[in-house]
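Enquirer: would you be able to build a 3D model of this:
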Amino acid sequence: MNKIIQFQDLGAKDYKSTWEYQEELFKGIVDLKIQNRREETEIPTPNYFLFVEHPHVYTLGKSGDFENLLLSEKQLEAKGATFYKINRGGDITYHGPGQIVGYPILDLENFFTDIHKYLRFLEEAIILTLAEYGIESGRSDGETGVWLSVGTPFARKICAMGVRASRWVTMHGFALNVNADLGYFDNIIPCGIRGKAVTSLQVELGVEKVDEEEVKSKIIKHLAELFACEFQFQ
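Expert: A predicted model of the protein is given here:
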């Protein structure tokens, strides 16, 4: 089992080209797994992890409801935003500047074959990262992602998650609001959940700006511990 994860920080990158790049890495792993099975070989499958920041974009998961986008095509253009219906789970979400997006493209057979455990580990990495900033967060029953003040009228989401998996290979991932403009969430029903707010690390800490590179390093540290893996920086 290969427990090395090749890490790339793509910086600011268009959503569509990043999605295509994910698909390319994903297909490479799946094709190798098929080849190993067909030829009875044991060539180790690679694992990847991407950090990226997208321009303003709304994405709708395969089971999502288009009605949860509250903007027309012209209004999208006026806000400088794009829209894509994509092949991950979950409903609608927003990505934009000031948000840390993480895409693990892993062969889970290198770690464990349990999608629920995988999602809980992604959530846990964010929960542990937020704890380092003195913020208590957790999970909300039946709602993937990381939340604050769960079970109270002030529940608010700080990190959204949506993944795709095939042959135990994953893609898509999580989006943590760090310095994001939360006004863009007013144009959707986030994750299809009415009546619940969103927040950011910046808002919760009450600071002008949070150091995003510091947040990224903390996320990587906790992922490495949880998955018992080594990140190889490119």
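Enquirer: from here on, just use CA atoms for contacts and neighbour counts.
Expert: Noted.
Enquirer: buried sites along stretch 82-97?
Expert: Neighbour counts over stretch 82-97 (16 or more other Cα atoms under 10 Å) mark 82-83, 86-97 as buried.
Enquirer: count the neighbours of residue 46 for me.
Expert: Each residue near residue 46 was counted by other Cα atoms under 10 Å, and the total is 20.
Enquirer: hey, where'd the helices end up in the protein?
Expert: Secondary structure of the chain (DSSP state H): helices at 15-39, 73-78, 115-131, 201-205, 212-227.
Enquirer: run this one through as well so I can compare:
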Amino acid sequence: MNKKVQVQDLGLKDYKETWDYQEQLFKSILDTKIKNRREAAGLETDNHFLFVEHPHVYTLGKSGDISNLLVDEAQLKAKHAKFYKVNRGGDITYHGPGQVVGYPILDLDNFFTDIHKYLRFLEEVIIRTLAEYDLIAERSKGETGVWLDVGTPFARKICAMGVRASRWVTMHGFALNVNADLGYFDLMIPCGIKGKAVTSLNVELGLEKVDETEVKQKLIKHFSELFEADVVNI
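Expert: Next up, the predicted model:
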């Protein structure tokens, strides 16, 4: 099993360009697995972890409801935002500047073959990272992602998640609000869940700006511990 995970920080990059790059890496891993199965080639499969920040964009998952986007095309254009239907799970999600977005493209045969466990581990990476900022983050029953003050009238989501997996290869991932412009969340029903607020790490800490590089370092530290991964920056 190859536990090495290649970490790339793509910086600010268009959503569709990043999606295409994810698909390229995803297909490469699948092709290797198919070759191994057909030819007993015994080739190692790669694992990747992409960090990226997107210009304003709304994405709708396979099971999502377009009515959860509350603006039309003209209003999106006025907000300098794009919209895409995508092949991940989940409903509608916003990405934009000030978010730390992580896309693990892993062959789970190198780690464990359990999608439920994979999602819980991704959530745990976020929970442990936020704990380093003295925030008690939690899961909310029946709602993927990471929340604060679950079970109270003040429950608010700080990290959205949605993944795709085929033959135990993953893509898409999480979006953690670090210095996000929360006004953009008013243009949708986040993840299709009505009446739930959204927050950002800088708001919770009462800071104008949180060091995003530091947040990424903490995320990778907890990811490598939980997945017992050998992380390599490329």
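Enquirer: adding mean neighbour count and distance to residue 187 of the first structure, write the helices of the first structure out as JSON lines.
Expert: Output for those, formatted as JSON lines (neighbours: other Cα atoms under 10 Å; distance: least, Cα to Cα, whole Å):
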{"stretch": "helix 15-39", "mean neighbour count": "15", "distance to residue 187 of the first structure": "18"}
{"stretch": "helix 73-78", "mean neighbour count": "12", "distance to residue 187 of the first structure": "9"}
{"stretch": "helix 115-131", "mean neighbour count": "18", "distance to residue 187 of the first structure": "25"}
{"stretch": "helix 201-205", "mean neighbour count": "16", "distance to residue 187 of the first structure": "19"}
{"stretch": "helix 212-227", "mean neighbour count": "16", "distance to residue 187 of the first structure": "25"}
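Enquirer: same list, the ones you listed, but as JSON lines with distance to residue 143 of the first structure please.
Expert: Formatted as JSON lines, the helices of the first structure follow (distance: least, Cα to Cα, whole Å):
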{"stretch": "helix 15-39", "distance to residue 143 of the first structure": "24"}
{"stretch": "helix 73-78", "distance to residue 143 of the first structure": "27"}
{"stretch": "helix 115-131", "distance to residue 143 of the first structure": "11"}
{"stretch": "helix 201-205", "distance to residue 143 of the first structure": "20"}
{"stretch": "helix 212-227", "distance to residue 143 of the first structure": "21"}
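Enquirer: between those, which one is nearest to residue 158 of the first structure?
Expert: Among the helices of the first structure, helix 201-205 comes nearest to residue 158 of the first structure, with 7.5 Å by Cα to Cα.
Enquirer: ok, average deviation of that closest one from the second structure?
Expert: Once fitted to the second structure, helix 201-205 of the first structure is off its aligned match by 0.3 Å on average (mean Cα distance after the TM-score superposition for the first structure).
Enquirer: contacts for that helix next, please.
Expert: 135, 158, 177-179, 208-210 (Cα atoms under 8 Å, 6 or more residues apart in numbering).
Enquirer: and the buried ones among those residues, selectable in PyMOL?
Expert: Per 16+ other Cα under 10 Å, the buried members of the contacts of helix 201-205 of the first structure correspond to this PyMOL selection:
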select buried, resi 158+177+178+179+210
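Enquirer: just the ones of the contacts of helix 201-205 of the first structure in strands?
Expert: 158, 177 (DSSP state E).
Enquirer: what's the closest non-adjacent residue to the residue positioned nearest the centre of the second structure?
Expert: Central residue of the second structure (Cα atoms, centre = their mean): residue 174, 1.3 Å from the mean position. Leaving aside its sequence neighbours, residue 174 of the second structure sits nearest to residue 161 (Cα to Cα, 6 or more residues apart in numbering; 4.3 Å).
Enquirer: and that neighbour, how many residues sit next to it?
Expert: With other Cα under 10 Å as criterion, residue 161 of the second structure counts 24.
Enquirer: next one: the residue nearest to residue 227 of the first structure when sequence neighbours are not counted relative to residue 5 of the first structure, how far apart?
Expert: What sits nearest to residue 227 of the first structure in space, not counting adjacent residues and going by Cα to Cα, 6+ apart, is residue 111, at 6.9 Å. As for residue 111 of the first structure, its distance to residue 5 of the first structure is 11 Å (criterion: Cα to Cα, to the nearest Å).
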